[in-house]
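K.L.:
here is my input, please return the structure:
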Amino acid sequence: MATSNASSTLSSTFYLTGIPGYEEFHHWISIPFCLLYLVGITGNCTILHVIRTDPRLHEPMYYFLAMLSLTDLGMSLSPMITLFRVLWSISREIQFNICVVQMFLIHTFSLTESSVLLAMALDRYVAICHPLRYATILTPKLIIKIGTAALLRSAILMIPPLARLAFLPFCHSHVLSHSYCLHQDMIRLACADTQFNVLYGLVLTVMLWGLDALGILVSYCFILHSVLRISSREGRLKALNTCTSHICAVLILYVPMIGLSIVHRFAKHSSPLVYILMAHIYLMIPPVLNPIIYSVKTKQIRQGVLHLFLCPKVGSVVR
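P.N.:
Here you go, the predicted model:
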């Protein structure tokens, strides 16, 4: 019987939703989405190109920034195809197995981004609290291990709840409330006991996101303690300035994520527009703003971007 239910679910078709009540404006609404995607993808690709081509940026801090850009690209591209298929009235249908793949990618990349931000906090801790040992602690081999562990941890943790979905019957509505597939949205449609998925999602949010946030907070406590011991005001400001971009990136990811989790769990009777708006902010704003913040606040990245777009033939000689 379980096999029959799984087979039926795997062959099911679901229907994505655009902006409810504004269907006639979907083509116009797609324009700002196109601009946001263009800015996000261009910005992150630019960061990656600058880091790859400038030998002076081949340092741990910029390797972690490259990881962040790769993760942002994953977050941007995962929902993009179905989003524009809905907004451009191409198709609202999506097969269950494709929906699960999209869920896996979206949630894996978002969890990985949290892990990368934790790694970047540890990078700032080592750079400020143990500057003389910075290069010997954060070796390229260790950085690769950290990046691999972050991705594998996120991917493995997402397998159990998504595998469980294949055994849940969806005997009522098959209409999802977003233009792409999210786990929280899918389990609301199941007409069976979803306690495992609900509890797993809650534990995963608290344990993984919570532990990452705690690790970032502890790192900054040590950083602040070390900074306050610097005698000169200029030295303290210089040390803190190296952390501002990272702090902004943390807030840009965590604030929408917390808001989306609260809306899905405690505001079930809210307007569908609230769900959709929070989900779009959660997935689209970090990839758009992170490259801008790091380009503005990080001198080496800013110089690389300016030379790439304004005087690419001059290269690093002008620096």
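
K.L.:
C-alpha from now on. contacts and neighbour counts both.
P.N.:
Will do.

K.L.:
can you give me the helices in the stretch 1-150 of the chain?
P.N.:
For the stretch 1-150 of the chain, the helices identified by DSSP state H, counting those that start in this stretch occupy 2-10, 26-53, 60-77, 80-87, 96-129, 134-137, 140-165, in order along the chain.

K.L.:
tabulate those (JSON lines), appending distance to residue 207.
P.N.:
Formatted as JSON lines, the helices of the stretch 1-150 of the chain follow (distance: least, Cα to Cα, whole Å):
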{"stretch": "helix 2-10", "distance to residue 207": "29"}
{"stretch": "helix 26-53", "distance to residue 207": "29"}
{"stretch": "helix 60-77", "distance to residue 207": "21"}
{"stretch": "helix 80-87", "distance to residue 207": "29"}
{"stretch": "helix 96-129", "distance to residue 207": "11"}
{"stretch": "helix 134-137", "distance to residue 207": "27"}
{"stretch": "helix 140-165", "distance to residue 207": "11"}
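
K.L.:
before we compare anything, build this one as well:
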Amino acid sequence: MSAVNDTKFNSAVFLLTGLPGQENIHLWISIPFCLVYVISIVGNSFILFIIKTDPSLHEPMYIFLSMLAVTDLGMSISTIPTILGIYLFNSREISLDACFAQLFFIHSLSFIESSILLLMAFDRFVAICNPLRYASILTLPRIAKMGLVFVLRGFVLTVPLPFLLKRFQYCRANVLSHSYCLHQEVMKMACSDITVNSIYGLFITLLMVGLDSLLIFFSYVMILKTVLSVASHTECLRALNTCVSHFCAVVLFYTPEVGLSVLHRFGKGSPPLLQIFLGYVYLLVPPLMNPIVYSVKSKHLRARIIRVFVK
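P.N.:
Okay, the predicted model is just below:
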């Protein structure tokens, strides 16, 4: 009988969750979500357009920024169907295969974004700590190779996740606590031993997010050491100012990422609304804020944007 029930559930669906208890105002809640997605997609697309059409911005810093914009676009597109489906059409069901596909793209793009933030930290490190060799170190072919390696790293390490989940029978409550699928949550729905999934998920998280954040921290330590050795206070502030936008992007990305991961693994008694809130911040805020932060803090990019609108 158990085997029959397992097989029956395996051909069923997961149920996604919006804001519990607020179902009667889901249509109104959809308005800010729609605005966030529109601003994110338009903002990141505009950043890509400006960088592509202006040859003066074909420099390592802006090439890395365009990679970040592409990743943010992918993250937004990966989550639009389920989040807006819940709030606009009250569509909570998602098939197992669609759920596995969504979590693959969410996790792989998240890992790739972490890698791009590391590349951007390396760019600032070389520009400040070794400015005379900046052009010779960060050549276009080398940037392309680094970008390709990190993109492949993100996809290759994430590929096993849906296949590890697909081998399970799902016989427990099929209601997820988010408006989208995450590996650490879906695996808990299985009625099989999930030790391999748990260990592998933790391994790739530490290898990608943990190692990247550690190297970013190390690069900032070296940058601060170099900047503080500069005699001129003005030069010191100017050098640090070039890192502000990247530092904001790092904080916006890693804070909810780490918080959500900790809550899913260790926060069994945490309030459900806290998980839901962190989940939305993790997915929606970086794609929304990154183009705004870089447009405000980057003088050259801001000047090109103003020129487009003035024309």
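
K.L.:
could you say which one of the helices of the stretch 1-150 of the first structure comes nearest to residue 206 of the first structure?
P.N.:
Smallest distance to residue 206 of the first structure across these (Cα to Cα): 12.0 Å, for helix 96-129.

K.L.:
what angle do the closest one and helix 140-165 make?
P.N.:
For the pair helix 96-129 of the first structure and helix 140-165, the angle between their directions (axes from the mean of the first three to the mean of the last three Cα atoms, to 10 degrees) equals 150 degrees.

K.L.:
against which helices or strands is helix 96-129 of the first structure packed?
P.N.:
Based on contacts counted as 3 or more Cα pairs under 8 Å, 6 or more residues apart in numbering; DSSP states H and E, the elements that helix 96-129 of the first structure packs against are helix 2-10, helix 60-77, helix 134-137, helix 140-165, helix 210-228, helix 233-266.

K.L.:
contacting residues for the residue positioned nearest the centre of the first structure?
P.N.:
Of all residues in the first structure, the one closest to the mean position by Cα atoms, centre = their mean is residue 110, 3.6 Å from it. Residues near residue 110 of the first structure by Cα atoms under 8 Å, 6 or more residues apart in numbering: 71, 75.

K.L.:
state the distance from it to residue 287 of the first structure.
P.N.:
Taking Cα to Cα, to the nearest Å as the measure, residue 110 of the first structure and residue 287 of the first structure are separated by 11 Å.

K.L.:
got it, and residue 141 of the first structure?
P.N.:
Residue 141 of the first structure is 27 Å from residue 287 of the first structure, where distance means Cα to Cα.

K.L.:
higher neighbour count, those two?
P.N.:
Per other Cα atoms under 10 Å, whichever of residue 141 of the first structure and residue 287 has more neighbours is residue 287, with 30 against 8.

K.L.:
ok, and the closest non-adjacent residue to that one?
P.N.:
Here the nearest residue to residue 287 of the first structure in space, its sequence neighbours aside, is residue 72; by Cα to Cα, 6 or more residues apart in numbering that works out to 4.7 Å.

K.L.:
that neighbour against residue 286, yeah?
P.N.:
Yes - if you go by Cα atoms under 8 Å, residue 72 of the first structure and residue 286 touch, sitting 7.0 Å apart.

K.L.:
give the full set of residues in contact with residue 188 of the second structure.
P.N.:
residue 194.

K.L.:
let's go with 10 Å and repeat that
P.N.:
Contacts of residue 188 of the second structure were listed using Cα atoms under 10 Å, 6 or more residues apart in numbering, and they are 170, 172-174, 176, 194, 197-198, 264.
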